[in-house]
Structures are given as C-alpha cells and as structure tokens.
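Asks: predicted coordinates and the sequence they were generated for:
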Amino acid sequence: MPATWIFLIVLALSATGYLLGRRRALVSAGGDSRHLHSLPAYYGSNAALLVSVPALLALVLWLFAQPMVIQNRVEHLVPETSYANEGELSLVMSDVRRIAEGLDLAVEQGAMTEAEATDIRVETTNIRDRLGAVGVALGSDVEAPILVAAKAWREMNATGNMIRTGVVLLIALAGFGLGMVRADKDFRARNSVEKVILALLILAASLAILTTVGIIASLLFNTIEFFKLYPALDFFFGLTWAPSFGGGSELGILPLLWGTLYISVIALAVAVPIGLFAAVYLSEYASSTVRSFAKPMIEVLAGIPTIVYGLFALLTVGPMLFQAFGPDGAGWMGGGRAVMTAGLVMGIMLIPFVSSLSDDIINAVPQAMRDGSLGLGATKSETVKQVVLPAALPGIVGAILLAASRAIGETMIVVLGAGAAARLSMNPFEAMTTVTAKIVSQLTGDADFASPEALVAFALGMTLFVITLCLNVFALWIVRKYREQYE
C-alpha cells in the first residue's frame, strides 16, 4: 500500500479516535462534563494523539530506513568490475533504483505484466527502450548484473512496503484501543496531552539541532577527505584557482575569498546606510499614511527572486556601468560583468533586510525613553541619535549581520553580474567570482566525487561556514560591549 494511503488511513483513525474518545469520556461521567477530570476535548485529543503520533513516526522512520537497508543489501549483487570507486558505485546504485522504480511504473501503467517484469532479461528485451516508453530515462544500456540487482531491489522494496503497511496500521490500531481504554472520567487526559505536546516540541527543537550537526558533519568529513588528497597549506594560502579534472589542479581559496568579501562589502556599503536611514525615517518621522505605503513597497524587494536581480545586473546595471567606466568613459571597466555590478545589485536586494528588521527593532524601543529625552530638552534628531539608536543597536547589528550572511551566500547575482574569474585585484570594475559560485560549478557535470576537484566544494563550504560563525561571534561581542556601555 502506498505511503499516502497509509497516512490517510491513520488520519481517519485519528479523527475517529477523537470523536469516540470524547464520547466515551462523557458517557463514563453520565453525560455531565463537570464530573470529568479534564475537558471532553482532551479525552478526544488523547485518543487522536495515541493513534497518529506513534504510527506516523514509525511511517517516517520506515520511509528513511528502508531505502538504506535495501541499498546496503543490494550493493553486494553489483560486481566490482562495474565501478572503480565509491563515487561510481553510488551512480550505479542510482541506476539500479531507477530501473526498479521504472519496472514498477511500467506494471502500474499496463506497459508490461507482473510476470514480464519479474522474468525480463537483457538478452531478449531492450530494457532501455521499454522503460523509456513509460518516461524513465536511462543514460546507457542495462547490463545483466545491474538488472539482477534492480530485480532484487524491487522484490525487497515490495516486501518492505507490505511489512510497513502492517506494522504502521497495527501501531495505529493499538493506539486507538489504548485511547478508548483511557477515555474514562478519572483519567488525567489534560496532563497526558500536554506531555505529548511537550515531547513534540522537544522533538522539533532536537530535529533543528540535529540538522545543524548533520550539515556540519557532512561538510567536515568530506573536507577531511579533500585534505587527504590536496595539501591544506596550498588550499588556504594559494593565490591561484585553476581546477583541472585532467590533473595538476591549483585550488587556492584566496582569490575566491577576496571576491566574496569584496562584493559583500560593496553590497553592505549600499544596503546598510540606505536601509538604516529608511528605517529611521519610517519609524520616527513618517506619517501613518506614508508608512502604510512606503514600508510594503520596500519589502516587495525581498520577494523578488535572486535570478531576477541577476538578470537586472546583467542587462541593465552592467551596461550602464560599462558605458560610464568602460573604454568610452573612464576606461577602468573591460566589460559589463564586474565586482561593482554584482555589489550594487546585491546591495539593492539587501535593503529590505536591513530596513524592515531595523524598523521593527526601533519601534520596539519604549516610547517612555523618547518622551524622557524630549522632556529634558533634546531635539528629535538628538533623541534618535543618542537614545533610540543606542537602545536598538543590538537588533540593528543583528539585522546587518543577517544582511552580511545573505550577501556572502548569494550565488545567482554573482554568476550573472560579476563573472567567473578568480583573481586578486583591487579594481572593483574587474570581473571576479565568489566561493558560492565555485561550489556550484565544482559540483555540476560528470565530476568524480572521489577527486579533489569535486571534494573541494565541501572544503569551500566548510570555510564559508567558519567565516560566518566568526562573524556571528564578532557581532555578539560588539552587541555585548555597546549594551554594557549603554546600561
């Protein structure tokens, strides 16, 4: 049975459990809810949670675990001659899974019978064409060992799905029965429901933390593998970025870091003053009519896709700058793609991040502080400068930090506006690139994931993560210093 149907059945049982649990509790109290320990809704909610939470948790875990277990068992059926390293093995297993799913799809659409799918052989059937007819594209002809592995995958997957259906539904029915037993007037249903909700909240927080740990671990392990193949000193202090899948690569990160920081600084130089001044005006000087119109218009910028900003940089800002600073102007600019092009457009993109957050933070400053300053004879501008902004400084620093992180992680504007050249230069009118742009380029195409040219993407990501972490620590230090000085 498909997972979607299992999910719907569990939801139906959960809704039924809610109604019957609530009804049984009222019946046990003689129809008078005053004799119940908890409100009637808690008894229904307790039954619904007992049905849905354990069953859906088991379903989710099963959906994650089953493919990994099957792949671990099927890998042994693939001969070692079919792959050269772990990276190629993962590609082979992707083909195995695609063939297995394609056979299931062909049976489902009636393109072949179950018996044909079970007995299909490469010697008598062009499997690539048969599966292509149902929309499953394969890059090459299917070999006999790969087909054997795909059949084993299909059989194990069918068995696993059948067992999954039975286990999940049994858990749901057990929860349904327990909910009916507990639907008694003396049962502390409210306490039970609140414990389950608390456990779900803790699970949500734990998943967020574990996701962060998983991201760091995946970056760290692959970075270690990269440094086993490429010297760390050459990576961190190399001045040349020239990856070559044929060998002899030079993978120095300094040109990429320089481009990242250069473009980010220009973007922040545009976004922070404009965004902060806009926030001060909207919160302290603008009338309610102007504010109701201006703030939504500024926030529209945050909803524009970054690819649109990239096209704006490529088609509008770049040509304008080239006309002013190119051969016909100052002569500093050799083409439309440059650091200045990406920096200006990225700064425009970051304005609503700084403006909206700073505006909300400034509005959160107590009005009593403004009234006290004005009552002591300070002007409006003096109140803003000496009272409001220092009080809102921690939040403003957080807004600027968010904008900086957004700038460092941007890719599309850089690709379309700044070019792909990795160089060290002080000229803002030259083409450069960033760490994120090179991460994308290194993981596209038919790269061998065991090679340093592919693994370097994880080292770049780990370096970027460390830089962002240091920025956060530095921002917290600034916030703490100024907060203590203000207090």
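Replies: Now that the structure is in, tell me what you want to look at.
Asks: CA only for contacts and neighbour counts going forward, please
Replies: Fine.
Asks: for the stretch 251-400 of the chain, just list every one of the helices.
Replies: Assigned by DSSP state H, counting those that start in this stretch, the stretch 251-400 of the chain shows helices spanning 254-280, 288-299, 306-312, 318-325, 339-363, 367-375, 380-383, 389-408.
Asks: quick one: list the elements packing against the fifth one.
Replies: When contacts are defined as 3 or more CA pairs under 8 Å, 6 or more residues apart in numbering; DSSP states H and E, helix 339-363 packs onto helix 254-280, helix 288-299, helix 306-312, helix 389-408, helix 412-417.
Asks: can I get those helices in TSV including mean neighbour count and distance to residue 246?
Replies: Compiled in TSV, those are given as follows (neighbours: other CA atoms under 10 Å; distance: least, CA to CA, whole Å):
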stretch	mean neighbour count	distance to residue 246
helix 254-280	22	22
helix 288-299	13	47
helix 306-312	18	32
helix 389-408	21	30
helix 412-417	26	24
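Asks: closest one to residue 348 among the ones you listed?
Replies: Taking CA to CA, helix 254-280 is the member of these nearest to residue 348, at 6.2 Å.
Asks: so how far is the closest one from its chain's centroid?
Replies: Remark: helix 254-280 is offset 23 Å from the chain centroid, using CA atoms, centre = their mean, to the nearest Å.
Asks: again with stretch 141-152
Replies: How far stretch 141-152 lies from its chain's middle: 35 Å, per CA atoms, centre = their mean.
Asks: likewise for stretch 173-180?
Replies: Mean-position distance between stretch 173-180 and its chain equals 37 Å (CA atoms, centre = their mean).
Asks: for that stretch, list every residue counted as buried.
Replies: Under the neighbour-count criterion of 16 or more other CA atoms under 10 Å, stretch 173-180 has 173, 174, 175, 176, 177, 179, 180 buried.
Asks: now, the residues you listed that are in helices?
Replies: Those of these mapping onto helices are 173, 174, 175, 176, 177, 179, 180, per DSSP state H.
Asks: out of these, which is nearest to residue 466?
Replies: The nearest member of those to residue 466, counting by CA to CA, is residue 175 at 46.0 Å.
Asks: before we move on, back to that, which one of the buried residues of stretch 173-180 is nearest to residue 145?
Replies: Nearest to residue 145 out of the buried residues of stretch 173-180 is residue 173 (CA to CA; 42.1 Å).
Asks: just the element for the closest residue to that closest one other than its chain neighbours, please.
Replies: Counting by CA to CA, 6 or more residues apart in numbering, the nearest residue to residue 173 once its immediate chain neighbours are dropped is residue 51, at 6.9 Å. Assessed by DSSP states H and E, residue 51 sits inside helix 40-74.
Asks: right, and the helix or strand after that helix?
Replies: Where DSSP H and E defines the elements, the next helix or strand beyond helix 40-74 is helix 86-109.
Asks: list the buried residues in that following helix.
Replies: Buried residues in helix 86-109, counted by 16+ other CA under 10 Å: 89, 92-93, 95-107.
Asks: ok, second structure coming up, stack it against the first:
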Amino acid sequence: MSIGLLLAIILGLAAVGYVIGIRRAKDRAGGDTRRLHSLAGYHGQSVLLFTAVPALLVVGAWLLLQPVVIEARVSGMIAESDVPQGSSLDLVMSDVRRVADGLNAIAANEQLTEDEIAAMGADLGGLRSRLGNAGVALASDVQPSVFEASRTYRQMNNTGLTALSISAILVALAGLVFSASRIQAEFRARNVSESFVKLLFIGSSFVAVLTTFGIIASLVVESVHFFQLYPIKDFLFSLTWNPQFRGGSDLGIWPLLWGTLYVSFVALLFAVPVGLLSAIYLSEYASKRVRSVVKPAIEILAGIPTIVYGLFALITVGPFLRDYFAQPLGLGTSSSSVLTAGLVMGIMLIPFVSSLSDDIINAVPQAMRDGSFGLGATHSETVRQVILPAALPGIVGAILLAASRAIGETMIVVMGAGAAAKLSLNPLEAMTTITVKIVSQLTGDTEFASPETLVAFALGMMLFIFTLGLNVIALYVVRKYREQYE
C-alpha cells in the first residue's frame, strides 16, 4: 500500500469518526442536544482527532525510523572488498537504493515473482541494461553483493510499508472506537477538542524551532567532519580557492566570501536607493490611481523566476557592460562580472525594499504628519525629518531582508558573475560566491567523505554565522531607534 493511499484511508476513517461522534452524541442526549455539555460538533471533532492524530504520528515516526534501520542492516551486507577503488560505501548504498527502486519498477511493469527477480542475479549485465531502460542510472557495474543487498533492501522496505499500513489503520480504528465509546451527555468534548487543538498549535510552533536546530546540527556535524580532514587554519586564512578531487586542494574561504559580499553590496547599492525612493513616492506623493498601477507593477518583479533574471544578465546586461565599459576602459573582456550580477540582482531586490518600506511608511501615524504640518514644516521636511526616522526600524528590516536574499542568490551569480574565485576590486571581472560553490561541490557523483565535498557544509556554516551576525546588528539598530520614536 502506498503512503498516499494510507493517508487517504486514515483521513477517511477520521471523517467517518466525525459523523459517528455527532450521531452518537445526539443519541446519548435522547435527541435533545440541550442535554449535552458540549455541542455535537465538538463530540465529532474529538472522535476525528483521536482517530487521525495518533495514526499520523505513527506514520511520521515510522517513516523516519524505517530508513535508518534498513540501511544499517543492508550496509552490513557490503564488504570492504565490494567497494570499488576510489569509491565509498555511501556511493555503493546509493546504487543499492537505485537498484531496489529499479527492481520495484521492473516487477510492477512485468508482474514478476520474487523467484523471477532473484533469477536476475545470474545476468547482471542484462540487469543493468534493463535498469537503464527503467531510468535508473548507476555509478558502477552491478556487483553480486550489491544485487543481493538491493533485494534485501527492497524486501525489507516493502515489508515495512505493509507493517506500517496495518499498524496505522489499527491505531486509527482503536482511536475511533475508544473516543466514540467515551461519548456521553455529560462528556466535556469541547474541553478535550480545544486541548487537542492547543497541543497541535504548540507542536506546529515547535516545527520551526526543531527545523532550525536540525539545520544547525547538520551543518555543525558535517563541518566538524570536514575540519578533521582539512586544517581549519588553512580554511579560514588561506587566500586561494582551488579544489582538486585527486588531492592537493586549497580550500580558503576568503575569495568566496569576498565575491559574496561584493556582489551583494553592488546589488544593495542599486536596490536600496531605488526601492526606498519609490516607496516614499508611492506612500507620500502618488495619487491613489497612480499607486494602484505602479505598486503592483513593481511587485511583479518579485514573481519573475531567478533563471529569467540570469538569462537577462547573460544575454543583455553582461554584453552591454562588456562592450561599452569593460573593453573601452581596458578593465576586462568577459561579459560575466560582479557588476553584471549585482545590477540584475538589484533589479530583483527592488520590490523587497519598495513594497515593505511602503507598508512601513504608511503605518506611521497620521498624527505625526499633521503635527509636523501644524508646526509649519513642508511636505519634504516632514518626510525627511519625521516620517523616515519613525519608520527607520522597519526600513532597516526591509533592507536586511533584501541583503539576506542577495547573499543567498545562486542562479543570477552563476549566469552573470561566472565561477572564478578571486580577490579583486575590479567590478568588471568575473567572480563567484559561496552559494555557487556549495552547489558545485555537491554536484555529481563525488565521494561524500572527501574534503572537497564536505567543504560545502563548512561554507554553509560560515554563511550562516555571517548572516546571523547581520541579524544581530540589525536588531540592535532597530531596538535603538524604536525606543527613541515610540
């Protein structure tokens, strides 16, 4: 049974439980709902919650634990001699999972029995061809041990899904029967339902917190693993980025960090003035008719895919800067440059600054404007000396959001700034950023245990620390000025 079908059955049982709860509550009240402590709908909700929530928790926990248990069991079937030279157990296990998925596809399409699947091990070359036809790409030839491990992986996975389906349905039925049997006229179903919903809200709020801790933990663990293989001193203080997967790599972060800051600075240098001035115009000077047209038009920029911005940088902005600035001034010959990526990224960031700043400026109380006008200030003086200082905390937040968006951008940098890791002040030279190198180091069938791959997590950790520092500084500025104007 597929997970989708299982979830549909659980939700169907919950819906049935809701109807049963309402009818049973009315029966217990003798048809007079005034005798019920809680409305009949609350009785239905209590049955629905006791039916669905425990079963869904079982499904979630099972799906988290099953892959760990199966991989621990199957990986023990792969001997060290079965790992190809220059490869790793992680890559072999990836092949095991792919072969298992391919066997499932072949068995479903050709209606094969387990004995017929086991017979495929006699012709591993033919098996790889059939897997290729099924859309399964492998890192190496299928070895007998990999085939047997794949069969075991497939069988355990299918058995686990069957056991999960039976267990989850039984838990849902048990919850339905238990909650329905508790329904009486005096049963406080509203209290039970509201307590359940409160716990659901608390759990939902913890999802974001736990996700944050999970992200940090994964970065820290893999970063520590990287620094066990590569000296932290060379990573933090080297000025060269030159990964060589065959050894002799220089993995200094400074060229990447410089490129990230440089591109982001150019983008903000363009986006902040344009976005802030457009926000002031829309909120203070534009008529309602103009505002109703211009603001949606600006916000359309936020909905354009970054790949489109990247193509715009590659085809239009890059050649223009090269032909009219870089080559005539003798500053470069490539259409990929920091200025290309920064300008296009700045265009993308305009709605982040403009729309948020516009909302923040409109939130400044009208009484502050009226008081300024009453003291004889002009409109421009009111904007400059009253409205902007009062809205400054929110504007700083908008700029911070734009900066975070710029630091995390990848596609525009790939197509506009290139992939050269270097330290240079020339904005018309090609450079790259941390996010681009994170993607490039994790792309392809590379050995996951190598420093050249694990460096992506160290780069991510450094980027996280850097953005966290920016947040702390922004919070300090916001609190300082908020105390002054509130």
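Replies: That came through, no problem. In this text, all values refer to a predicted model and were calculated from it rather than measured experimentally.
Asks: nearest to residue 62 of the first structure, out of the helices and strands packed on helix 339-363 of the first structure?
Replies: Here helix 389-408 is closest among these (CA to CA), at 35.9 Å.
Asks: just how off-centre is the closest one within its chain?
Replies: Computed by CA atoms, centre = their mean, the chain-centroid distance of helix 389-408 of the first structure equals 22 Å.
Asks: quick one: it to the second structure mean distance?
Replies: Here the mean offset of helix 389-408 of the first structure against the second structure after fitting is 0.9 Å, by mean CA distance after the TM-score superposition for the first structure.
Asks: other residues contacting that helix?
Replies: 260-261, 264, 267-268, 272, 346, 350, 353-354, 357-358, 361-362, 365, 436, 468, 471-472, 475, 479-480, 482-483, 486 (CA atoms under 8 Å, 6 or more residues apart in numbering).
Asks: can you count the residues close to residue 49 of the first structure?
Replies: By the other CA atoms under 10 Å criterion, the neighbourhood of residue 49 of the first structure contains 24 residues.
Asks: ok, the closest residue in space to it that isn't next to it in sequence - contacts?
Replies: Closest residue to residue 49 of the first structure apart from its sequence neighbours, by CA to CA, 6+ apart: residue 14 at 7.1 Å. Contacts here follow CA under 8 Å, 6+ apart; on that basis residue 14 of the first structure touches 47, 48, 49, 51, 52, 176.
Asks: and what of residue 411 of the first structure?
Replies: Neighbouring residues of residue 411 of the first structure by CA under 8 Å, 6+ apart: 434, 436, 437.
Asks: correct me, but the first one touches residue 416?
Replies: This points to residue 434 of the first structure. No: between residue 434 of the first structure and residue 416 there is no contact, the gap being 11.9 Å when judged by CA atoms under 8 Å.
Asks: distance from the longest helix anywhere in the first structure to the second structure after superposition?
Replies: In the first structure, assigned by DSSP H, the helix with the most residues is helix 189-229. Average distance, helix 189-229 of the first structure versus aligned residues of the second structure after superposition (mean CA distance after the TM-score superposition for the first structure): 1.2 Å.
Asks: show where that helix falls in the second structure, residue numbers please.
Replies: On the second structure, the counterpart of helix 189-229 of the first structure by TM-score structural alignment is residues 189-229.
Asks: centre of the chain to that stretch, how far?
Replies: 14 Å.
Asks: same check, this time on stretch 459-470 of the second structure
Replies: Taking CA atoms, centre = their mean, the mean C-alpha location of stretch 459-470 of the second structure is offset from the chain mean by 16 Å.
Asks: before we move on, the earlier item: quick one: which of the contacts of residue 14 of the first structure is nearest to residue 132 of the first structure?
Replies: The shortest approach to residue 132 of the first structure among the contacts of residue 14 of the first structure belongs to residue 52, at 39.4 Å (CA to CA).
Asks: next, count neighbours for the closest one.
Replies: By other CA under 10 Å, neighbour count at residue 52 of the first structure equals 26.
Asks: wait, it touches residue 10, no?
Replies: Yes: at 6.1 Å, residue 52 of the first structure counts as touching residue 10 under the criterion of CA under 8 Å.
Asks: and for these two, which residues touch both?
Replies: Joint contacts of residue 52 of the first structure and residue 10 (CA under 8 Å, 6+ apart) are residue 172.
Asks: and residue 37 of the first structure, which of the helices and strands packed on helix 339-363 of the first structure is closest to it?
Replies: Closest of these to residue 37 of the first structure is helix 389-408, at 45.7 Å (criterion: CA to CA).
Asks: ok so, going back, how big is the angle separating the longest helix of the first structure from helix 40-74?
Replies: 30 degrees (axes from the mean of the first three to the mean of the last three CA atoms, to 10 degrees).
Asks: related to what we said a few turns ago, what range does the helix holding residue 51 of the first structure cover in the second structure?
Replies: Alignment note (TM-score structural alignment): helix 40-74 of the first structure is matched to residues 40-74 of the second structure.
Asks: follow-up on the earlier one: the helix holding residue 51 of the first structure packs against which elements?
Replies: Here helix 40-74 of the first structure touches helix 3-28, helix 144-182, helix 189-229, going by 3+ CA pairs under 8 Å, 6+ apart.
Asks: buried ones in the shortest one, by neighbour count?
Replies: Taking 16+ other CA under 10 Å as the neighbour-count basis, helix 3-28 of the first structure is seen to contain the buried residues 6-7, 10-11, 13-26, 28.
Asks: and if you look at the second one?
Replies: By neighbour count on 16+ other CA under 10 Å, the buried set for helix 144-182 of the first structure is 146-154, 156-157, 160-161, 164-165, 167-169, 171-177, 179-180, 182.
Asks: hang on, the earlier thing: let me have the helices and strands packed on helix 339-363 of the first structure in TSV, adding distance to residue 454 of the first structure as columns.
Replies: Formatted as TSV, those follow (distance: least, CA to CA, whole Å):
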stretch	distance to residue 454 of the first structure
helix 254-280	16
helix 288-299	38
helix 306-312	25
helix 389-408	21
helix 412-417	19
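Asks: for residue 38 of the first structure, find the nearest of those.
Replies: Nearest to residue 38 of the first structure, of all those, is helix 389-408, at 42.7 Å by CA to CA.
Asks: residues making contact with stretch 448-459 of the second structure?
Replies: In this structure, residues lying in contact with stretch 448-459 of the second structure by CA under 8 Å, 6+ apart are 88, 90-91, 219-220, 222-223, 225-226, 229-230, 243-245, 249, 251, 253, 434, 437-439, 441-442, 446-447.
Asks: now stretch 372-385 of the second structure
Replies: Applying CA under 8 Å, 6+ apart, the contact partners of stretch 372-385 of the second structure are 284, 369, 386.
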